[in-house]
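Asks: here is a sequence with its predicted model. Questions after.
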Amino acid sequence: MSTMKIKKGDTVKVITGKDKDKEGKVIVVNKKNNTVLVEGLNMIKKHTKPSMSNQNGGIVHQEGPIDISNVMYLHKGKPTRVGFKMDGDKKVRFAKSTGEAID
């Protein structure tokens, strides 16, 4: 299993699909399915039954998963590809457009 180039908390831009050109912050990264949940994007309606926590039930709006190949990391406001390089003994992510280390 390869390492994920996008992490929780990153700001990303959607490059394909119904939310194309929209930006948001990554909430959850699912390594198993190669998907991400982005704050406020790919909103879906989920029908819930009444339960102890939700007395009325009803329709809930929540974020749906987006395939990780459909989003790009935003570095200084511009979408860029992400790579890995060794910085001394540490493996760091870097923006391929500028060559700067991300974290």
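Replies: All right, it came through fine.

Asks: contacts, neighbours, all on C-alpha from now
Replies: Noted.

Asks: so Ile6 sits right up against His75, yeah?
Replies: No - contact status for Ile6 versus His75: not in contact, 12.0 Å apart, counting by C-alpha atoms under 8 Å.

Asks: can you get me a residue count around Val12?
Replies: A count of nearby residues for Val12, using other C-alpha atoms under 10 Å, gives 26.

Asks: where along this structure do the strands fall?
Replies: Using DSSP state E, the strands of the chain run over 11-14, 23-30, 35-38, 43-48, 58-63, 66-67, 71-75, 78-80, 82-87, 90-95.

Asks: between the longest one and strand 71-75, how many degrees?
Replies: Meaning strand 23-30. Interaxial angle of strand 23-30 relative to strand 71-75 (axes from the mean of the first three to the mean of the last three C-alpha atoms, to 10 degrees): 120 degrees.

Asks: alright, now check it against this:
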Amino acid sequence: MKRIRTRLKKSDKVKVIAGKDKGKEGNVISFVPEKDRVIVEGVNVIKKHVKASETTKGGIVEKEAPIHISNVMLVCPHCNKPTRIGVKFLESGEKVRYCKKCGETI
């Protein structure tokens, strides 16, 4: 299985472009790299039945489930639109991400 190389990072604001939560926005909480998935805040919320233990209370817990990385797109903080991400090097040699729509660095 081929891995998808992503340019997303934790706490990036993303928009869901496919699936049952299409159109929702949220911040990236974490990655599941071996399955090419991300967990986005407030997106793909499921109900999980949890058994009580000594430290936690049992019941039905709502939590975010992973969503495939190809179904999310970064929202540019400058133009506030979903965009692809490019990478370029500055004169100082620093590697930065940039918005393919407006050209601003992210």
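Replies: Cool, got the structure. Predicted, not measured: the structure shown is a model, and the values here were computed from it.

Asks: TM-score them against each other, please.
Replies: The TM-score (TM-score structural alignment, normalised by the length of structure 1) is 0.89; 101 aligned residues with a C-alpha RMSD of 1.5 Å.

Asks: and Val40 of structure 2, what pairs with it in structure 1?
Replies: Using TM-score structural alignment, the equivalent of Val40 of structure 2 in structure 1 is Val38.

Asks: residue contacts, Phe94 of structure 1?
Replies: 82-85, 100-103 (C-alpha atoms under 8 Å, 6 or more residues apart in numbering).

Asks: excluding sequence neighbours, find me the nearest residue to the counterpart of it in structure 2.
Replies: Residue pairing (TM-score structural alignment): Phe94 of structure 1 is matched to Tyr98 of structure 2. Among residues not flanking Tyr98 of structure 2 along the chain, Thr105 sits closest, at 4.1 Å (C-alpha to C-alpha, 6 or more residues apart in numbering).

Asks: sorry, back to before: please list only the buried members of the contacts of Phe94 of structure 1.
Replies: Val82 (16 or more other C-alpha atoms under 10 Å).

Asks: which of the contacts of Phe94 of structure 1 are conserved in structure 2?
Replies: Mapping the contacts of Phe94 of structure 1 onto structure 2 (both residues aligned by TM-score structural alignment, their matches' C-alpha atoms under 8 Å) leaves 82-85, 100-102 still in contact.

Asks: format these as CSV; extra columns: distance to Lys22 of structure 1.
Replies: Converted to CSV, the kept ones among the contacts of Phe94 of structure 1 look like this (distance: C-alpha to C-alpha, whole Å):
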residue, distance to Lys22 of structure 1
Val82, 19
Gly83, 23
Phe84, 26
Lys85, 29
Glu100, 24
Ala101, 24
Ile102, 21
